[in-house]
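[1] What follows is a protein structure lacking sequence information:
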């Protein structure tokens, strides 16, 4: 039986315009290329876990619009259940409008329907959460909703991974209900600044890209070696890592084994263009590990 991963989080449509230079205020410039891709941290991580063989339940909200219908269709194509992805009528599907120029990104995120996922919604899907092997959370839905999701999972002794991105200070009530915390180096520094880690006693997993991943557990720290590849597109590398970690922990792997595997998932993902399109299969990850170990 495949491991059961429930991902609770954001689903966006990414609208990407590439141009030679960014427009000045009030100026219009001609773009070179436009692409539209499903995205959002929750959705990206769900796709990663599903490609690796997990049975993924996505819980979230989209608008009753063309983008929402496209996202639901894409979920189904990736083999994920759409039972708990509802379309809401009072706002649009979340979007990220991205202008790419001179090697830099300017991004405007409109959360839209992602902010319609409420704590009450999580109580209503309690049986699904209870039936999971692991729950994966991020911070692109309201903090009260994230806290409610962790609370429901803890009630049924289901482990919770929180990827604290995009970073914001975490309430103590949430910190106490997290089993695995996965910041990157920048988020880790902010957590120290906010003294959030003073209240966290469970595994802390700090991702550092090709430099590996630092794991702090029971007062001891160690580094799990990363994988060096020639990157093509680093978009979604962190989401790939978290999806891989969730899939492997849900299957019963030890923490060190799961982190090592997740490092390979992230490394393999950056060798392809696109966040979701770059998410590797289990066989692709094993091939990379065999070649480099």
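    The structure has been received and is ready for your questions. Please read these numbers as outputs of a predicted model, since none were measured by experiment.
[2] Please count neighbours and contacts with C-alpha atoms only from this point.
    Will do.
[3] ok, residue 285 - how many residues close by?
    Using other CA atoms under 10 Å, residue 285 is surrounded by 23 other residues.
[4] Same question for residue 20.
    Residue 20 has 13 nearby residues by other CA under 10 Å.
[5] what sits against it?
    31-32, 101-102 (CA atoms under 8 Å, 6 or more residues apart in numbering).
[6] what separates the residue nearest to residue 131 when sequence neighbours are not counted from residue 150, distance-wise?
    Excluding the flanking residues, the one nearest residue 131 by CA to CA, 6 or more residues apart in numbering is residue 4, at 7.8 Å. To residue 150, residue 4 is 16 Å away according to CA to CA, to the nearest Å.
[7] State the distance from the spatially closest residue to residue 225 that is not a sequence neighbour to residue 228.
    Nearest residue to residue 225, sequence neighbours excluded (CA to CA, 6+ apart): residue 212, at 4.5 Å. As judged by CA to CA, residue 212 and residue 228 stand 9 Å apart.
[8] dropping in the other structure now:
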């Protein structure tokens, strides 16, 4: 089974589940709280590890207590991470409302751009490289090296920003968010923008679509949608590394993300198989 390398953003999520929304006064009761690994690349790597895959991460953190927490938490959850170290670790306050929707208030930290020592070894050892656009310098280096080796490259496209579009043009697979699809003019427009890549779009409660096909989201009550797209991308890359075709990998990722939203945690592969087989 091939290793998946995720390149990009890691942060600390401080998740507050609130009893009512929107706020009706100066204080709103919190029904649950937890600290969690956040960021597209980091959450994707956690999904890979939870599914039983070999997960690696290239990301950034600060030389501060939250940075140490990230290192320890990722290691405990089965992700081998290499970090470029700056001054302050990114932290996000995440408010999760009763219907499972989330509102994120990110502090971006104080980070450098240089890649960590040993980054090229991680690319060389990966079967699939996945990247977000939050650290474009590292994503470009990783994608170019992976392209030279003929490895699949999955782009988590969540905006129409120039950096994100540039990186997507280096990818073999572009899985866009609904927001990016809307900003860029729809699925056909995405296909035209990236003619050499397999293109798909995640549409939240409406499932996932690709040219010629669509899968509905799982009919489950959402508990927490925080990181659902990141989990989807990690599961998609993991399935590609296991030898699934693109459409099969999308179906796997759709099931993984759906169960995650309903339960608030990434399911095991055994749980996913059970759901997919009825």
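    Perfect, thanks for sending it. Being a predicted model, the structure only gives us computed values, none of them experimental.
[9] Looking only at neighbour counts, state which of residue 212 and residue 228 of the first structure leads.
    Between residue 212 of the first structure and residue 228, residue 212 has the larger neighbour count (other CA under 10 Å), namely 19 against 14.
[10] show me the contacts for the aligned partner of the more buried one in the second structure.
    By TM-score structural alignment, residue 212 of the first structure lines up with residue 207 in the second structure. Residue 207 of the second structure sits next to 214-218, 254 when contact means CA under 8 Å, 6+ apart.
[11] Filter these down to the buried ones.
    Among the contacts of residue 207 of the second structure, those scoring as buried are 214-215, 217-218, 254 (criterion: 16 or more other CA atoms under 10 Å).
[12] Distance of residue 24 of the first structure relative to residue 15 of the first structure?
    Per CA to CA, residue 24 of the first structure is found 20 Å from residue 15 of the first structure.
[13] Which of those two has more residues huddled nearby?
    The neighbour comparison of residue 24 of the first structure against residue 15 (other CA under 10 Å) goes to residue 15, with 18 against 8.
[14] Return the residues in contact with the more buried one.
    Listed by CA under 8 Å, 6+ apart, the contact set of residue 15 of the first structure reads 34-37, 95-98.
[15] Of the residues you listed, which ones are shared with the second structure?
    For the contacts of residue 15 of the first structure, the aligned pairs still in contact in the second structure (both residues aligned by TM-score structural alignment, their matches' CA atoms under 8 Å) are 34-37, 95-98.
[16] List buried residues within those.
    37, 95-98.
[17] Export those residues as a markdown table, with columns for secondary structure and distance to residue 124 of the first structure.
    Converted to a markdown table, these look like this (DSSP: H, G, I helix; E, B strand; the rest coil; distance: CA to CA, whole Å):
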| residue | secondary structure | distance to residue 124 of the first structure |
| --- | --- | --- |
| 37 | strand | 30 |
| 95 | strand | 26 |
| 96 | strand | 28 |
| 97 | strand | 32 |
| 98 | strand | 34 |
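[18] Which residue ranges of the stretch 101-250 of the second structure form strands?
    In the stretch 101-250 of the second structure, the strands defined using DSSP state E, counting those that start in this stretch lie at 102-107, 128-131, 153-157, 173-176, 198-202, 208-210, 213-215.
[19] sorry, back to before: right, and the residue nearest to residue 131 of the first structure touches residue 129 too?
    No: Residue 4 of the first structure lies out of contact with residue 129 (CA atoms under 8 Å); the separation is 9.6 Å.
[20] The two: which is more packed in?
    Shown here are residue 4 of the first structure and residue 129; by other CA under 10 Å, residue 129 has more neighbours (28 against 24).
[21] how about the more buried one, what's its partner in the second structure?
    Mapped onto the second structure by TM-score structural alignment, residue 129 of the first structure lines up with residue 123.
[22] what's near enough to touch its match?
    So residue 123 of the second structure contacts 5, 129, 142, 145-146 (CA under 8 Å, 6+ apart).
[23] can you tell me which of those lies nearest to residue 54 of the second structure?
    Checking the contacts of residue 123 of the second structure against residue 54 of the second structure by CA to CA gives residue 5 as the nearest, at 8.7 Å.
[24] what's near enough to touch that closest one?
    Here residue 5 of the second structure is in contact with 45, 55-58, 122-123, 126-130 (CA under 8 Å, 6+ apart).
[25] I appreciate the help and will end here.
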